[in-house]
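**Student:** pasting the sequence and the predicted coordinates here, then a few questions.
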Amino acid sequence: MLLKISGINSKFSILGNWGIKGYLGDRYLAKQLGVLSDLKNIEIAKMLCFEAICLGAINSSSKNFTCVKEFVSRTYPELTNKITNEHPEYFIDGSYYRYVLMMKQF
């Protein structure tokens, strides 16, 4: 469902936010993590959300990678650098990893 939407924060005015950006916000993640909601755990949760986004893109029939590209290039470029250096396995697919490495060169 999330990948059928073009973009990381698409909105439908009557039904609210249908994008995934709201689920990656610090306040939302802190609420979900409860007593475990320190900055490090919120960062880890965002990294795991990135992995889930990659899995969803790979497993979708449309192969829509818009959410992955949005996360990498505009929404969380610093966190993407950390994922690239510490957890490249979160990219799931080598093509995403190569895309980020190419972007770092520019």
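**Tutor:** Ah, there it is.
**Student:** could you use CA atoms for every contact and neighbour count after this?
**Tutor:** Noted.
**Student:** how about the helices in the chain?
**Tutor:** 26-33, 39-59, 66-70, 77-86, 94-105 (DSSP state H).
**Student:** and these, which is most packed in?
**Tutor:** Mean neighbour count (mean count of other C-alpha atoms under 10 Å) peaks for helix 66-70 among the helices of the chain, with a mean of 19.
**Student:** one more structure, for comparison:
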Amino acid sequence: MKKYYFLIFLLFIFGCSMPSTSVMSVDARPSLAIKGASATADLLIDGLNVGKAAVYSGDTKTLTIEPGTHRVTISDNGQVVYEQNIFVESELKTITVR
């Protein structure tokens, strides 16, 4: 009889617990991929050097940026090889350097 009371007690305790919820947020910021850049080319976004352009090829890594208009400049050994204003919203934007 004590076992039944104990089981009823356990059911009462675990049956009355509050439900748990989890909230996950997805990073929906746009990203940028650079194709065809040389290994020595630098990538500048709005005049700020963010690293080597070849790193952000899109195969293994992309650059996450804020939505809006940005000035993208790719320079290699001090010479500008690509420069353009781009507008990004919430997708992957791929730039091909020729």
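**Tutor:** Structure received. Small disclaimer: the values here were computed from a predicted structure and weren't measured.
**Student:** please state their TM-score.
**Tutor:** With the length set by TM-score structural alignment, normalised by the length of the second structure, the two chains reach a TM-score of 0.22; 40 aligned residues with a C-alpha RMSD of 4.5 Å.
**Student:** re earlier: now the helices of the first structure in JSON lines, with distance to residue 12 of the first structure?
**Tutor:** Conversion of these to JSON lines gives the following (distance: least, C-alpha to C-alpha, whole Å):
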{"stretch": "helix 26-33", "distance to residue 12 of the first structure": "20"}
{"stretch": "helix 39-59", "distance to residue 12 of the first structure": "21"}
{"stretch": "helix 66-70", "distance to residue 12 of the first structure": "17"}
{"stretch": "helix 77-86", "distance to residue 12 of the first structure": "26"}
{"stretch": "helix 94-105", "distance to residue 12 of the first structure": "28"}
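**Student:** of those helices, which approaches residue 16 of the first structure most closely?
**Tutor:** helix 26-33 (15.4 Å; C-alpha to C-alpha).
**Student:** quick one: the closest one to helix 39-59, angle?
**Tutor:** In terms of direction (axes from the mean of the first three to the mean of the last three C-alpha atoms, to 10 degrees), helix 26-33 of the first structure departs from helix 39-59 by 90 degrees.
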